[in-house]
Structures are given as C-alpha cells and as structure tokens.
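1. After the sequence you'll find the predicted model.
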Amino acid sequence: MAEEQPPAEHHLTHPKMTEEGHIKKGGMISAYRLRYSRRGFCTFLTILLLLIAITTLILWLIYRPYKPQFTVVSAAIYDLNTTSPPFISTTMQFTVLARNPNRRVSIYYDNIYTYVSYKNQVITPQVMLPPLFQEKHSTVVLSLVIGGTPVPVALDVANGLMMDEKYGVVSLRLGLLGKLRWKAGAIRTGHNEFSVTCSVLMGLTKGFVGQLPLLGDPECKVDI
C-alpha cells in the first residue's frame, strides 16, 4: 500500500503587502515626476527671463534716446514797459532750433508752455504751444511770441530791468516746459516731463524795438 504524500505547501503573498508595495512605488514615481516637472519649469523660466533681459539690453543699446537739443538763434523785443505798482508789460519773439539727434527715435511733444524770466522771476505770461511731432534726426524751427499781458513783479526786478536798459545789456531766460514721448518703430513710451532753460544775453537800449543782437552763444539746458 502506497504511503500518503504530505500535502504540498503553498506560499501565498499577503494581498495587503502587495497593495502597499505598489502604492509605495507609485508614490515615489509621482514625487520624482513632480520634482522633475518643477525643475524643468524653473529652468524654462530662468532661460525666458534671461532672453528677455538680453533682448531688452540690445533694444536699449540700439534705440536708447538722447536728449533733444535747443538753440536760440534770434531774439526781438517789440514792447517793454514798467508801470506801477510795479508791472512789466512786454512782447518778445524768439527763434529756437529744436534738434532731435536720434537716428532711430522720434519725439512727441505735448502740453508745451513757454515763458521769459528775469532775475529768476517770470516777467511774461505762460504761452501754450501746439503739440509737436519731430521726426528722427531732424531739426524744427520754433517761432515763439511771448507776452502781451502785464505781469506783477518785485520792485528790484523792475528797477534792475530799467538799469540794464540804461547800460545797454540785458540777460533773460527763455523757458520751455512740457511732456514728451519717445517713438521707436511701433513702440511708444509714456510721458516724461521735460524743461528747457536758455540763458540769453542781448544788447538792449531804452526805447529800441525789433531784432536785438545776441551777445555770445545762448546756452540751453535740457532736463528730462
């Protein structure tokens, strides 16, 4: 009679252990993918910002705008009176050359006012000028007629102007105030405030009206 064989042992893996192993492995893969994705995004963002910075630098080097330049080429006085308490009444005309030195950038001028001052005090009303567009690397002639309305001034200003008339030499300042915008291709910047101050020394004798000789080269300072 044959002997009975013992039953074969069956090695079974616990279902719970298998499930936990798969979960653990899947979590590691997800964490790795997340780290890889974040690293890739950071690399992309760094490269993008670097390219933007390089492009901006190149455009700035190519299109960086230089200040416009202004020169007074002639001056005339058609009326200059001092009255009590004191007031100064005058009509003056200045011819100014506005030069845009930029070869790639045009300029828009807006809200421009002009005036004349003497001894740091304004002696004319502010006159508003029409908007101006200046092409690249161009020069525009401005004919500025200022005055017409009496302006109250300090007594020393009125007396100083009368003394300068007596000596035949007067120093005035022509001012321009406004806003400008730069235009490079299709790109326009926002408004920037600007001011121009021109020191004008000219010969003036009491009672003379008309074109006056300019003494020296009037210097114009531009601030933006």
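-> Received the coordinates, thanks. Numbering: from 1, shown residues only.
2. all contacts plus neighbour counts: C-alpha atoms, from now on.
-> Fine.
3. Show me the residue sitting in the middle of the chain in space.
-> Residue closest to the average C-alpha location in the chain (Cα atoms, centre = their mean): N192, at 3.5 Å.
4. Tell me who's in contact with that one.
-> Neighbour list for N192: K179, L180, R181, I224 [criterion: Cα atoms under 8 Å, 6 or more residues apart in numbering].
5. ok, 6 Å please
-> Neighbouring residues of N192 by Cα atoms under 6 Å, 6 or more residues apart in numbering: K179, L180.
6. roughly how far apart are it and R35?
-> With the distance defined as Cα to Cα, to the nearest Å, N192 ends up 46 Å from R35.
7. Also E193?
-> 49 Å.
8. Show the contacting residues for H191.
-> K179, L180, R181.
9. An error on my part: the question was meant for K206.
-> Taking Cα under 6 Å, 6+ apart, one finds E165 in contact with K206.
10. just to revisit the earlier point, can you pick the most crowded of the contacts of H191?
-> L180 (22 neighbours; other Cα atoms under 10 Å).
11. and the gap between L80 and S199?
-> Taken as Cα to Cα, the span from L80 to S199 is 19 Å.
12. Show me which helix runs longest in the protein.
-> Across the chain, the longest stretch assigned as helix under DSSP state H is helix 15-63.
13. can you give me the helices for this protein?
-> 15-63, 155-167.
14. So which of these is nearest D110?
-> Evaluated over these, closeness to D110 peaks at helix 15-63, with 21.2 Å, by Cα to Cα.
15. starting at the chain centroid, how far to that closest one?
-> 39 Å (Cα atoms, centre = their mean, to the nearest Å).
16. which helices and strands does it pack with?
-> Taking 3 or more Cα pairs under 6 Å, 6 or more residues apart in numbering; DSSP states H and E as contact, there are no helices or strands that helix 15-63 lies on.
17. Below is structure B, check it against A:
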Amino acid sequence: MTGKEYCSHHKDRRRRQVRRACACLLIFNFIVLLLILLVWAILQPKNPRFVLQDATVYAFNVSSNTFLTTNFQVTISSRNPNDKIGIYYDRLHVYATYRSQQITYYTSIPPTYQGHKDVNVWSPFIFGNNVPVAPYNGISLTSDAAAGAVSLTIKIDGRVRWKVGTFTSGRYHLHVRCPTYIPFAGPRTTGVVIGNAIKYQLTQRCRVNV
C-alpha cells in the first residue's frame, strides 16, 4: 500500500467513525426526547390555578384627569392541581391595569417551589405615585370613581419550571389575569373599613396561560 493510499484509507475510516458517532448521538437524543414526551403525555400537566381573594385599598386618587395615585394590598392564592408534578416559580411580578394601561409599578414575589397539590398565598402591596394616565383613561377613571366603582385587572407575569421526579423542565412564561370589580361606594359595596383602608372580599378566579 502506497503512502497516498494509506492516507486515503485513514481519512475514509475517520469519516465513517465520525458518521457513526453522529448517528449514535442523534439516536440517543431522539430516544431521550421521545421518553420525555411520553412521560409528559402520561402525566398531563395542568396549569396552576390562581384566585384573587381580596383587595385592601389604602389610596385611589385621580388628579386633574391626568395622574393616578394608588396604594392597595391584594391577596392571591395559587394551587398546584397536579399530583405528580411540582412547580418552581422563578419570577413573579404583580401589577394592576385599567383598560389595558398599567397603573401601578411592578411588585416582585420571592421565588418559591410549589409541591404536589400545594397551595401558596401571597399578599403583595401594589402602588403607584402620580402615574400618568392616557387622557381618555383619566376621564373614565374620574367618572368611575365618582360613580363609586372601578373595574381593574390584577396581572401576574413571570416564569415557571415544572419538576417531575429528578427532571426539571426549562423556563416557561406565566401570564395570570384577574379581572376585578371594586365598588367603592353605594348599595353594592362589599368593603369593610379597617383603620384607614377598606377591604373588599372578591374571590375572583383568574385566567392562567403558560
């Protein structure tokens, strides 16, 4: 065998070895992915369930139809309906909107783990000082406040991971929407005066998307 033939044979052998290694790696990855999908299909993970239980309003003032100052505390419960899957809440931001406009700052909830069938309850304060509002929203807010009731949406945005045994998934976006109607005054009010604030029992189920 000449030197040229030997080099050609050696290169062909290396190519075959590389192809076999790549094929084995692809097959291994395919089997792992298939097993994960099968386990996922069998377990059928369900989204966590959120409920807006109450809201305690300390301040809700509209000035000149332009700026809004708010300060209130909400109680939100989350239940993991899965009996074999845990949930990591890596990041949660709570805020309020009025007619799709954000009217409070973000309030962070500390990261936590939620076990099977567990329930977590959070009571974050959300507030905003002289937050500019769109002119049309400012007029509507003033009118609603004068009428004694305001429709808000409490939102939670964050990231979650699923845990099955020792396997933990990648991060998924979590979007929670809790529409609520707060009657500040009038015959429909459900508020209870607590010091310098008014607490409203809501028990409003939220929409959850992951």
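-> Okay, I see it. Just so we're clear, the structure is a prediction, and the values are computed from it rather than from any experiment.
18. follow-up on the earlier one: in structure 2, what residue corresponds to the residue nearest to the centre of structure 1?
-> Structural alignment (TM-score structural alignment) places N192 of structure 1 against Y172 in structure 2.
19. Next: N81 of structure 1.
-> Counting by TM-score structural alignment, N81 of structure 1 lines up with N61 in structure 2.
20. Contacts only, for that match.
-> So N61 of structure 2 contacts L68, T69 (Cα under 6 Å, 6+ apart).
21. and the gap between it and T166 of structure 2?
-> 50 Å.
22. Kindly report the same for T75 of structure 2.
-> 32 Å.
23. And stretch 109-127 of structure 2, end to end?
-> Stretch 109-127 of structure 2: ends 14 Å apart by Cα to Cα.
24. Please enumerate residues in contact with that stretch?
-> 70-83, 85-92, 104.
25. And stretch 58-72 of structure 1, by the same measure?
-> With Cα under 6 Å, 6+ apart, stretch 58-72 of structure 1 has contacts from T95, V96, L97, A98, R99, N100.
26. what's the counterpart of the second one in structure 2?
-> Meaning V96 of structure 1. Using TM-score structural alignment, the equivalent of V96 of structure 1 in structure 2 is I76.
27. Let me see the contact set for that match.
-> V51, L52, Q53, V121, W122 are the contacts of I76 of structure 2 under Cα under 6 Å, 6+ apart.
28. swap in Y113 of structure 1?
-> V127, M128, L129, L176, L177.
29. mapped onto structure 2, which of the residues you listed are still contacts?
-> Retained in structure 2 by both residues aligned by TM-score structural alignment, their matches' Cα atoms under 6 Å are the following of the contacts of Y113 of structure 1: V127, M128, L176, L177.
30. Buried only: go through those for me.
-> Using 16 or more other Cα atoms under 10 Å as the burial test, those include M128, L176, L177 as buried.
31. Tell me how far the second one lies from I112 of structure 1.
-> Think L176 of structure 1. The gap separating L176 of structure 1 from I112 of structure 1 is 7 Å, by Cα to Cα.
32. now do the last one
-> L177 of structure 1 sits 5 Å away from I112 of structure 1 when distances are taken as Cα to Cα.
33. what do you get for the first one?
-> Remark: distance between M128 of structure 1 and I112 of structure 1 (Cα to Cα) = 6 Å.
34. Next: G185 of structure 1.
-> Distance, G185 of structure 1 to I112 of structure 1, by Cα to Cα: 24 Å.
35. ok, T75 and T166 of structure 2, which is more surrounded?
-> Comparing T75 of structure 2 with T166 by other Cα under 10 Å, the one with more neighbours is T75, at 18 against 5.
36. and that one, what is it in contact with?
-> With Cα under 6 Å, 6+ apart, T75 of structure 2 has these contacts: Q53, D54, W122, S123.
37. okay, now the aligned residue in structure 1 for P132 of structure 2: neighbour count?
-> The alignment partner of P132 of structure 2 in structure 1, by TM-score structural alignment, is P152. Taking other Cα under 10 Å as the criterion, the count of residues near P152 of structure 1 is 19.
38. The closest residue to P152 of structure 1 other than its chain neighbours: what's it in contact with?
-> Nearest non-adjacent residue to P152 of structure 1, counting by Cα to Cα, 6 or more residues apart in numbering: F87, 4.4 Å away. F87 of structure 1 is in contact with P150, V151, P152, V153, counting by Cα under 6 Å, 6+ apart.
39. Which parts of structure 2 are strands?
-> Assigned by DSSP state E, the strands in structure 2 fall at 49-63, 67-79, 86-98, 101-102, 107-109, 112-114, 119-122, 125-132, 149-164, 167-168, 172-183, 191-194, 197-205, 207-209.
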